[in-house]
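In: How does the following fold in three dimensions:
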Amino acid sequence: MLLEFAIENYRSIRDEQRLSLVAAPVQDLEETHVVEAPDGERVLRAAVVYGPNASGKSNLLAAAAAMRRFVLRSARRTRGDAIEEAEPFRLDAASASRPTVFEALFVASGVRYQYGFSVTRERVEAEWLYAFPKRRGRLLFARERDGDTETYEFGESLTGQKTLYRDATRPNALFLSTAVQLNSEALTPVFDWFQRTLVYADSARPRAFQSDRHTLWHCATEAGRRRVVRLLQAADVGIEDVVVDTQSMALPVPSGERDPSLPESQYTLHERTRVRFVHEGTPGAEPFEFGDESLGTRRLFGLAGRLLDVLEAGRVLIADELGSSLHPLILRAIVGLFVDPEVNPKGAQLVFATHETNLLDQDFLRRDQFWLTEKGRDGATSLTPLFDFKPRKGVEPLEKNYLKGRYGALPLTRFPRAIAGED
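Out: Here you go, the predicted structure:
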């Protein structure tokens, strides 16, 4: 369960920006849209980010993916490898020399944690982890570098071979990742949250979801395939069934480039999954190839597996441009899965960016579930909760007011003048 995510000095985000899923002290749609954390915190099941193109929505969500990636991979990198996740704000000289900072507050195995780190391209500058059993903060560890000197502080509640973990941690790796690689039981729940609970999906990429392993894994069983098919049928895209099989394909490797110590089969064949769709009203007809379908159908197919995974296990899905190539009502239906306690009994969460304004509806989402991104004249992204504008409960037309510019976060278009050549 995600409570908050904060990022500083990452791409277009210069100053710290913090996205919170802690529910505001209002009772809007309380029984359906809010879930209670183990420590009693009221947490939102979904949050949506709006803003003009190039305002930083994608950077905000990509930062969560970058944090996850560094947690999972840092211990496997070799000494001297650059930390690619450090991408400082480039529009002023001061930011270029400062570290990128990531922090997340979340619940794992029934305990609230606060974990973060700051990194440059060369090394980890700081790292910290606190646990809050019964909302009482306890330090597990803190690490800080001052020039060439690095200091560690360990809390009493951190068990295991702390000295071994510390000595094995390279300058460009995280202590958390290294300790878990060395079988730290105390830190495994935190690492596992990033590995198993936090899921990122960039649906804005041109080939996103076209061969998504989550959906293919579901289609490997009859029950899973039927669930995927039912989701496609619910979206009214005309799909009656899905056919998934494996093809053996020849590899174009010249004989002179082959390693004679390897068997011939290593070069002559490889496996490729083939996905085809059976359409309604075509009994006995040859199924359509994956590439014959619309981009929206292909993306919905790829997204299906992730949706099923996240809802079944109570995970957190971070998705950029979730509604890309999808009808607004399909996007609304997808969001509706997360705010339906019967469909989502384990409290799965959805955090996403979109331009579809039909979700700005107080009968559908709460006032505290909307976030807005803008860029200032200095090129830096700011993130603001729509709730700060104090919209009136139940009566304020959020979509209309947003499109009229009452909350900001809109593009200032000048197309007619630009085309006419006016300044």
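In: can we go C-alpha only for contacts and neighbour counts from here?
Out: Noted.
In: List the buried residues in the longest helix along the chain.
Out: Across the chain, the longest stretch assigned as helix under DSSP state H is helix 295-313. Under the neighbour-count criterion of 16 or more other Cα atoms under 10 Å, helix 295-313 has 295, 297-311 buried.
In: Specify which member of these is nearest to residue 272.
Out: residue 302 (16.2 Å; Cα to Cα).
In: so what's the closest one up against?
Out: By Cα atoms under 8 Å, 6 or more residues apart in numbering, the residues touching residue 302 are 208-212, 214-215.
In: Kindly present the residues you listed as CSV, with separate columns for secondary structure and distance to residue 197.
Out: As requested, those are arranged in CSV below (DSSP: H, G, I helix; E, B strand; the rest coil; distance: Cα to Cα, whole Å):
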residue, secondary structure, distance to residue 197
208, coil, 20
209, coil, 19
210, coil, 22
211, coil, 21
212, coil, 18
214, helix, 14
215, helix, 17
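In: I'd like the residues you listed as JSON lines, with neighbour count and distance to residue 407 appended.
Out: Listed next are the contacts of residue 302 as JSON lines, based on neighbours: other Cα atoms under 10 Å; distance: Cα to Cα, whole Å:
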{"residue": "208", "neighbour count": "16", "distance to residue 407": "31"}
{"residue": "209", "neighbour count": "23", "distance to residue 407": "33"}
{"residue": "210", "neighbour count": "19", "distance to residue 407": "36"}
{"residue": "211", "neighbour count": "17", "distance to residue 407": "39"}
{"residue": "212", "neighbour count": "17", "distance to residue 407": "37"}
{"residue": "214", "neighbour count": "17", "distance to residue 407": "37"}
{"residue": "215", "neighbour count": "23", "distance to residue 407": "38"}
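In: for comparison, sequence B:
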Amino acid sequence: MLIDFRMKNFKSFKNEAILSAEVGERLSRFKKTNTINIGRTSVLKNLLIFGPNGSGKSNLLAGLKTMKHMVLNDPAKVTDVLPASQFLLSTHSDAEDTTFAVDFKKDDSEYKYEFSYNQKIITYERLTLIKKGKESVYFERNQQTFLSLPKSLTDVSERTKANSLFLFTAQQNNDAVAIKAVTWFDEDLIFVESYQEEAIPDDLAMLVKDDRIKKQLLRFLRFADFNIIDIEVLEGEPLPVSGYIIPVLHTNTRLLTVHKVYDSAGNCAGHKKLAVASESRGTQKILMIALSIISAELHGDGKTLLFDEFDDSLHLELSQALIRIFNSESNKNQFLLTTHELQLLDSAIRVDQIYLVEKDFQGVSDLNSVFDFRDMRNTSRQGVSYMKRYIEGRFGATPIIDPEEMLESLSGIRSEANGDE
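Out: Alright, predicted model coming up:
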């Protein structure tokens, strides 16, 4: 699972941002349900990242997603441009490196991996292992000079391009340590994407072919108040819609939902199949979430799933129910999400599970844990309202909105268009 993620000089985050899932010191609230022991430390099963629209919440997850992309995809040529996206609203940040760093647990070892880069080269890279409480640098690199390196990887280092991550080339040459680290990025760090008129990914859609899984999924949907009586998998065939045959553009697999059809008297008159793309965005989203949870459980647990704009298209009661599931004692996975639904602040969560993002007048996003606010560290009262304190501005991160001036601006536009003085 993810222990923490750091990044600097990426998109709206000019300064270092630290997202930590490590439990706060001396906090015992919801310890049995909301945390999980992974050996050296305990981590939180769920982090909620709040902030106004445009504050930079999505950029935080975009940074971790970019890091994953770079770990799994090696530039084909030494002249290929790296996905640098530095902070642009200053006179110097666009000339400085972007840095990503992650600390995670995989099987019986903890890995600390970081790198810095610009559009042309990897300027720094290091992998550190922590095993049985002992920390050791596995490799360290300053541009093309290796400061620390296993002898078995000497030849590999000489073949590593200036714009390639050494972690990638090491795993490509069958290094066991590098393979473990890359596998975590590939299989255990999971971004649950929005549907956006595309098919649910094949690996998730095919889960429905297992009758036991489908039975549990339908039960989940029924208790979430979705009127879907069955789900079918359509493989490799065109999908009939309104009497026409349309090609399958994105994948060979489609999911169809089955609903009851009623006559004018309110009696069931049969069933109708709908493409998932015809369902509401909320239905599409809950299907993605449910199948992602099921997939994580089937593949050994210990996964970290990330949701951007988690509450988008979901009603509050459903969002709150999912938060409760994420923090249940039976859950053995980790869920990180961004949201602007303030009422989720008063879910059954701990103070160290809440992060806030705000953007200052210079366009710089800042990430803060509510646990770091002095008056919250020793709070143990069950009745404390994080939402109320947020709205009062106790934590910052509240948008400064003047509706009267907004209305006046629009009125001014109308007056100018009419030629009024």
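In: following the longest helix of the first structure, which helix or strand shows up next?
Out: strand 316-320 (DSSP states H and E).
In: in which helix or strand would I find residue 201 of the first structure?
Out: strand 198-202.
In: By how much does that strand deviate from the second structure on average?
Out: With mean Cα distance after the TM-score superposition for the first structure, strand 198-202 of the first structure departs from the second structure by a mean of 1.7 Å once superposed.
In: how distant is that strand from the center of its chain?
Out: 3 Å (Cα atoms, centre = their mean, to the nearest Å).
In: quick one, it and helix 295-313 angle?
Out: 180 degrees (axes from the mean of the first three to the mean of the last three Cα atoms, to 10 degrees).
In: residues making contact with strand 198-202 of the first structure?
Out: Applying Cα under 8 Å, 6+ apart, the set of residues contacting strand 198-202 of the first structure is 64-65, 68, 208, 310, 315-322.
In: list the buried ones in it?
Out: So, applying 16+ other Cα under 10 Å, buried residues of strand 198-202 of the first structure: 198-202.
In: likewise stretch 39-53 of the second structure?
Out: Buried, per 16+ other Cα under 10 Å, within stretch 39-53 of the second structure: 42-52.
In: Same check on stretch 323-332 of the first structure?
Out: 323-326, 328, 331-332.
In: give the contact list for residue 6 of the first structure.
Out: Counting by Cα under 8 Å, 6+ apart, residue 6 of the first structure has contacts 16-19, 102-104.
In: how about 6 Å then?
Out: Residue 6 of the first structure is in contact with 17-18, 102-103, counting by Cα atoms under 6 Å, 6 or more residues apart in numbering.
In: Which residue, other than its chain neighbours, is closest to it?
Out: When the adjacent residues along the chain are set aside, residue 6 of the first structure lies closest to residue 18, with 4.2 Å between them (Cα to Cα, 6 or more residues apart in numbering).
In: for that neighbour, helix, strand, or coil?
Out: Classification of residue 18 of the first structure using DSSP: H, G, I helix; E, B strand; the rest coil returns strand.
In: Could you count how many residues lie near it?
Out: By other Cα atoms under 10 Å, the residues close to residue 18 of the first structure number 17.
In: about what we covered before: what's the closest of the contacts of residue 302 of the first structure to residue 240 of the first structure?
Out: Checking these against residue 240 of the first structure with Cα to Cα, the nearest one is residue 215 at 16.5 Å.
In: what's the distance between the residue mapped onto that closest one from the second structure and residue 213 of the second structure?
Out: Mapped onto the second structure by TM-score structural alignment, residue 215 of the first structure lines up with residue 204. Per Cα to Cα, to the nearest Å, residue 204 of the second structure is found 11 Å from residue 213 of the second structure.
In: now swap in residue 272 of the second structure and tell me
Out: Counting by Cα to Cα - residue 272 of the second structure and residue 213 of the second structure are separated by 22 Å.
In: all strands of the stretch 151-300 of the second structure, in order?
Out: 189-192, 230-235, 239-241, 244-246, 253-262, 268-275 (DSSP state E, counting those that start in this stretch).
In: Residue 368 of the second structure: which of those strands is closest?
Out: strand 189-192 (22.2 Å).
In: so that closest one matches what in the first structure?
Out: With TM-score structural alignment as the criterion, strand 189-192 of the second structure aligns to 198-201.
In: Helices of the first structure, residue ranges please.
Out: 30-33, 57-73, 93-96, 162-168, 175-181, 188-192, 213-219, 222-234, 265-268, 295-313, 328-338, 398-403, 415-419.
In: Looking at the ones you listed, which one is packed in the most?
Out: helix 175-181 (a mean of 23; mean count of other Cα atoms under 10 Å).
In: In the second structure, what stretch matches that helix?
Out: Counting by TM-score structural alignment, helix 175-181 of the first structure sits on residues 166-172 of the second structure.
In: what's the spacing between stretch 415-423 of the first structure and its chain's center?
Out: With Cα atoms, centre = their mean, you get 38 Å for stretch 415-423 of the first structure.
In: Ok, stretch 272-291 of the first structure next?
Out: On Cα atoms, centre = their mean, the centre of stretch 272-291 of the first structure falls 31 Å from the chain's centre.
In: again, but for stretch 221-239 of the first structure
Out: Relative to its chain's centre, stretch 221-239 of the first structure lies at 24 Å (Cα atoms, centre = their mean).
In: what comes into contact with that stretch?
Out: Here stretch 221-239 of the first structure has contacts from 218-219, 241, 278-280, using Cα under 6 Å, 6+ apart.
In: Just tell me what residue 20 of the second structure corresponds to in the first structure.
Out: Residue 20 of the second structure maps onto residue 20 in the first structure, by TM-score structural alignment.
In: what about stretch 159-172 of the second structure, how long is it end to end?
Out: Stretch 159-172 of the second structure: ends 12 Å apart by Cα to Cα.
In: any idea how far the closest residue to residue 216 of the first structure other than its chain neighbours lies from residue 401 of the first structure?
Out: Nearest residue to residue 216 of the first structure, sequence neighbours excluded (Cα to Cα, 6+ apart): residue 305, at 7.4 Å. Counting by Cα to Cα, the separation of residue 305 of the first structure from residue 401 of the first structure is 36 Å.
In: how about residue 296 of the first structure, what's its match in the second structure?
Out: In the second structure, residue 296 of the first structure lands on residue 282 (TM-score structural alignment).
In: which one is that match nearest to, not counting chain neighbours?
Out: Per Cα to Cα, 6+ apart, closest to residue 282 of the second structure is residue 313, 4.6 Å.
In: What's residue 278 of the first structure aligned with over in the second structure?
Out: Match for residue 278 of the first structure (TM-score structural alignment): residue 258.
In: Report how many residues lie close to its match.
Out: Residues near residue 258 of the second structure, counting by other Cα under 10 Å: 18.
In: Many thanks, have a good one.
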